[in-house]
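> Sequence first, predicted coordinates after that:
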Amino acid sequence: MQVKAAVARSQGQPFSIEQVELDAPREKEVLVKVLATGVCHTDLVVRDGLLPTPLPAVLGHEGAGIVEQVGAGVTKVKPGDHVVMTFNSCGTCPSCEHHDNSYCHDFFPLNFFGTRPDGVSPISQNGESVSGNFFGQSSFATHSLCNELNVVKVQDDIDLALLGPLACGIQTGAGSIMNALQVKSGSTVAVFGTGSVGLSAIMAADICAATTIIAIDMNDERLELAEELGATHTINPSKVNSTEEIMKITGYGLQYALDTTGIPAVIRGAIESLAPKGTCGILGASGPDAEISFNETHFMSGGRRLMGIVEGESNPDTFIPELIRLHQAGRFPFDKLVTFYEMDQINQAIEDSEAGKTIKPIVKMS
């Protein structure tokens, strides 16, 4: 079928709105009419050539829409169901068998290679292949092909266009606190970086009843929003030393630190801020060859821990509906993070996001 898509044609350049051809669903695939898709930092990293998805490509991996057609053998959803499309996984490796799908042994090829597992893209244009199947969806388009494993059925009494970011960025922030770090009631938490991921983590720490929740960022407006969403303290590291301030606030350091920046120097500061037996989670890296250095004696002698986290260690089939329930109960107001754009405004959405004017852009594909 012919669909309209935002195509990334060359590194660092704006997306172009074009007509492309999308295959019919194969066995275990689901055709979704996309209502809206969140714009994530990972889309921009791929656009800029820092990850190996070949260009031209249709990106987008926080899609929400309505099922139009299902392939043979699909039982999880049916036409008319409201769905969110999340990251892809194989479903059969040891990680997937233990419901640790975000650590699927084939996570990288399934989400970043731009093809189905057989090496063929489901998207083409005038007979030429265009990289598709990005995160098992390529949802910067009016229609998307996803897989039964990475589609999540959601209830139909909530604005579907709002839900896409739950599939990646917001799931990552909240899940890192609730699933990976398993923050305890009465604990001390600091979140380094207050973009959509960091602010989602702050809301989750509040849900977990952490007593001290510290937001660290150089953007004072973001810090004000962090306080509104649950932060008990804020630190602007351009004005004060973050580690010293954390020690003043906590007296002994953090039980949990979460870095959302991927910046090695910030991660080092987060580790230095840990109390004995404290844990620091990291969600990204500043580049494929980035390295972290820290004081071995300080780290070892205090029994401190460092863990990488992917997609919030979430089981999307259960965690995304849980976040929706928390939102409806008024406990997870992630709608305060989003700004909507029309499809032909996708480059403006990206520009506003990179400039810090918008926290979480959502592009409507109508």
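It's in.
> CA atoms for contacts and neighbours, from now on please.
OK.
> For the stretch 151-300 of the chain, just list every one of the strands.
Applying DSSP state E, counting those that start in this stretch to the stretch 151-300 of the chain gives strands spanning 151-154, 188-192, 212-216, 233-235, 254-259, 274-282.
> For residue 49, grab the count of nearby residues.
For residue 49, the neighbour count with other CA atoms under 10 Å is 14.
> Could you report the distance from it to residue 112?
12 Å (CA to CA, to the nearest Å).
> Residue 21 too?
According to CA to CA, residue 21 stands 20 Å off from residue 112.
> contacting residues for residue 102?
87, 89, 310, 311, 312, 313, 314, 315 (CA atoms under 8 Å, 6 or more residues apart in numbering).
> Out of those residues, list just those in helices.
Here DSSP state H is the test, and those give no hits in helices at all.
> Identify the farthest-apart pair in those.
89 and 312 (14.7 Å; CA to CA).
> thought residue 274 was touching residue 254?
Yes - the pair residue 274 / residue 254 is scored as a contact, 4.5 Å apart, by CA atoms under 8 Å.
> what about versus this one:
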Amino acid sequence: MIEARAAVVLEPGAVPQLTDVQIRPPVGDEVLVRVAAVGICHTDVSVSARFPAARLPMTFGHEGTGTVVEAGPDATAAMGQQVVLTFASCGECANCSEGAPAYCDHSTGLNMRGDRGDETSALRLHGTPVAGGFFGQSSFATHAISRPANTVVLPEPMPPELAAPLGCSVQTGVGTVLNALALAAADVLAVFGAGAVGLSAVMGGRIAGCRAIVAVDPVPQRRALAMRLGATAVIDPVDGDVAAHLIEVTGGGATAAIDTTALPDVIATALTCLRARGTLALVGLGALSAALPVGLIMGRGLRVRGVVEGDSDPHVFIPQLAQMWRRGDLPLEELVTTFSFDDFGDAWHSATTGGAVKPVLVMRPDR
């Protein structure tokens, strides 16, 4: 067993606590990754808060990056390679076979539930198996086990604190614009919520060359950041009629909107901002249902679609995102606030209160 340190949720709704753990060696096609950095995502916060007590203790974390330090006999990544850890998929169902692993038939089990916490689990706490495998990784730890589907090799070195968010939030935001919506110069994009995913969508809109990009968020600093990253206008939702304002500043409304908030009222507002035959992409994880204005949708020929992980094939898209960063098209430095892994509680507080757009935990090199 390998001695490691991990942030473990010990009780329902509790803040993860740093504790010593053991990780078994990789088997089969698995690799053991020494984690260099890991982002904290809203999904980590929301899922850990309601994770079943019977499945605890549990380690979360799904935006890990680091170096392969041990490989199973059937692994595809080699020791010494820098990798980004992303969502898990089975690689065998129809959607995986058709290049749509984000919609894997087994996605919920592989990503949201983690492993069984039995003898097959990678993690041990005081020698007893505990649940892990969140998004195929559980990377709130100094080491993580992953498999080929969710282990993306970076062709060129990249700072780990900037590589980590590529695994989920940046992939989701940029991918929704470029892959799912396939926006171009004629499009007007409205983004609701200027967190890590929303601001990544703003950058995606600029990369796509959208003629107008409007970000809607109540936080002044995030609106200012959206302008620096490519928004042509920003709207404070507390100032009045968001839809009217957006239609005014865009000369008729958006051809595409992205909701990152998962708030029913915001989703309804986003729909009213769309031009005829426009599309609303839902990417936020929150409310499981929302009332929709069916008459408006039908009368304007609107489309509403869900988007998971930016419709990405991560082995193709994550290296492309890294190249966008190298070209200066994806200034990830603007999103990231780093914290020492030893200061996990501070980073978690920043994530839950919105103090940082993208908190990223950086490991000590001697861990």
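Sure, I can see it. Fair warning: this is a prediction, and the values are worked out from it, not measured in the lab.
> Let's have the strands of the stretch 151-300 of the first structure in JSON lines, adding distance to residue 203 of the first structure and mean neighbour count.
Formatted as JSON lines, the strands of the stretch 151-300 of the first structure follow (distance: least, CA to CA, whole Å; neighbours: other CA atoms under 10 Å):
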{"stretch": "strand 151-154", "distance to residue 203 of the first structure": "21", "mean neighbour count": "22"}
{"stretch": "strand 188-192", "distance to residue 203 of the first structure": "11", "mean neighbour count": "28"}
{"stretch": "strand 212-216", "distance to residue 203 of the first structure": "10", "mean neighbour count": "25"}
{"stretch": "strand 233-235", "distance to residue 203 of the first structure": "13", "mean neighbour count": "20"}
{"stretch": "strand 254-259", "distance to residue 203 of the first structure": "13", "mean neighbour count": "28"}
{"stretch": "strand 274-282", "distance to residue 203 of the first structure": "17", "mean neighbour count": "22"}
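> The ones you listed: which one's closest to residue 74 of the first structure?
The nearest among those, by CA to CA, is strand 151-154 at 10.9 Å.
> Which residue comes closest to the most centrally placed residue in the first structure once chain neighbours are left out?
Geometric centre of the first structure, nearest residue: residue 169, 2.2 Å, by CA atoms, centre = their mean. Spatial nearest neighbour of residue 169 of the first structure, excluding adjacent residues (CA to CA, 6 or more residues apart in numbering): residue 197 at 5.4 Å.
> which ones are touching that neighbour?
So residue 197 of the first structure contacts 169, 170, 171, 172, 173, 174, 260 (CA under 8 Å, 6+ apart).
> May I ask which of the residues you listed has the most neighbours?
residue 173 (31 neighbours).
> Tell me which residue of the second structure matches up with that one.
Counting by TM-score structural alignment, residue 173 of the first structure lines up with residue 173 in the second structure.
> can you pull the contacts of that match?
196, 197, 198, 199, 200, 201, 202, 204, 309, 310.
> And residue 306 of the first structure, what's its match in the second structure?
In the second structure, residue 306 of the first structure lines up with residue 304, judged by TM-score structural alignment.
> residues near that match, how many?
Applying other CA under 10 Å, we find 15 residues neighbouring residue 304 of the second structure.
> just to revisit the earlier point, output the strands of the stretch 151-300 of the first structure in a markdown table; the columns should cover distance to residue 132 of the first structure.
What follows is the strands of the stretch 151-300 of the first structure, written out as a markdown table (distance: least, CA to CA, whole Å):
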| stretch | distance to residue 132 of the first structure |
| --- | --- |
| strand 151-154 | 16 |
| strand 188-192 | 33 |
| strand 212-216 | 37 |
| strand 233-235 | 41 |
| strand 254-259 | 30 |
| strand 274-282 | 28 |
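> so how far is residue 240 of the second structure from the residue lying closest to residue 126 of the second structure once chain neighbours are set aside?
Nearest non-adjacent residue to residue 126 of the second structure, counting by CA to CA, 6+ apart: residue 21, 6.8 Å away. Remark: distance between residue 21 of the second structure and residue 240 of the second structure (CA to CA) = 51 Å.
> Pull up the gap between the residue of the second structure most remote from its centre and residue 159 of the second structure, please.
Residue distances from the centre of the second structure (CA atoms, centre = their mean) peak at residue 299, which lies 33.7 Å from the mean C-alpha position. Distance of residue 299 of the second structure to residue 159 of the second structure, computed by CA to CA: 49 Å.
> I'm done for today, thanks for sticking with me.
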